[in-house]
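Novice: Turn this into a structure:
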Amino acid sequence: MNPARGEAAVRVAGETLVLRPTFAALVAAEQELGPLFALVERAAGGRLGLADLVALFWHCRHDAPEALTRERLGEAVVEAGLGAATPALKVLLRQILAGR
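Specialist: Alright, predicted model coming up:
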């Protein structure tokens, strides 16, 4: 994980999954979730759903194992708890607002 690139990390099945908010990743997330500023507002207001969080992580995944599915990523987030996903979410949201 490289914080200078705005990367974050989450644990999935005992492995570290790097999340990199590239332009392409954020465009894909926006196409699925709607405007990114609205996503940030939902998160700030405590209205970001689990499906939204997993979708953002899914689109920002970088060099993920081929066997990783979106469903498994979601299960890993639930298994670890939202508290464990929050630091990575904060990094991604900060990058959406501030850029690199």
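Novice: make it CA atoms for all contacts and neighbour counts henceforth
Specialist: Fine.
Novice: so where do the helices sit in this structure?
Specialist: Secondary structure of the chain (DSSP state H): helices at 23-33, 36-44, 50-60, 70-80, 82-98.
Novice: in the last one, what counts as buried?
Specialist: Taking 16 or more other CA atoms under 10 Å as the basis for neighbour counts, the residues of helix 82-98 that come out buried are 85, 88-89, 91-93, 95-96.
Novice: Which residue, other than its chain neighbours, is closest to Ala55?
Specialist: Across the structure, with CA to CA, 6 or more residues apart in numbering as the measure, the residue nearest Ala55 apart from its sequence neighbours is Ala29 (6.8 Å).
Novice: is it true that the one you found touches Leu53?
Specialist: No: Ala29 is not in contact with Leu53 according to CA atoms under 8 Å; the separation is 10.2 Å.
Novice: Next, the structure of the following sequence, for comparison with the previous one:
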Amino acid sequence: MAITIDEVKHLAKLAKLRFEEEELPKIAQELDAIVGYMEQLKELDVTDVPATSHVLDLYNVFRADKVEQENSAQDILQNAPAQKMGYFSVPKVIG
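Specialist: As a prediction, this is how the structure comes out:
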């Protein structure tokens, strides 16, 4: 089944694309090659291939949640160069 120039024009209109008249034969040829490739894929026997939602068999890997010793606010503030009323004190950056 060859893709015609009229079909290319119709597809271009549906996709809201503009092509120059001299581009249409090449686009028709390229679309015809794509459709031909799809026809080849339809001939493949995939009866023993399980259905998948992804190409690769990857899963999310999560680490186990575990309770760790937490630092107190006072311990953290001891590392600050400046603190005020229990908070980090930083220079004013907005005039």
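Novice: And the TM-score between them?
Specialist: Between these two chains, after superposing, the TM-score reads 0.28 (TM-score structural alignment, normalised by the length of the second structure); 39 aligned residues with a CA RMSD of 2.8 Å.
Novice: Same drill for Ala29 and Leu53 of the first structure, tell me which one is more crowded.
Specialist: Under the criterion of other CA atoms under 10 Å, the comparison of Ala29 of the first structure against Leu53 puts Ala29 first, with 22 against 19.
Novice: any idea how far Ala80 of the first structure is from the more buried one?
Specialist: In this structure, Ala29 of the first structure and Ala80 of the first structure are separated by 23 Å, where distance is defined by CA to CA, to the nearest Å.
Novice: Pull the contacting residues for the residue nearest in space to the middle of the first structure.
Specialist: The centre of the first structure sits closest to Phe57, judged by CA atoms, centre = their mean, with a distance of 2.6 Å. Neighbour list for Phe57 of the first structure: Leu19 [criterion: CA atoms under 8 Å, 6 or more residues apart in numbering].
Novice: now the residue lying closest to His59 of the first structure once chain neighbours are set aside: how far from Ala88 of the first structure?
Specialist: Take His59 of the first structure and drop its neighbours on the chain: the residue closest to it by CA to CA, 6+ apart is Ala25, 5.1 Å away. Between Ala25 of the first structure and Ala88 of the first structure the distance, using CA to CA, works out to 15 Å.
Novice: Next: Glu32 of the first structure.
Specialist: Using CA to CA, Glu32 of the first structure is found at 20 Å from Ala88 of the first structure.
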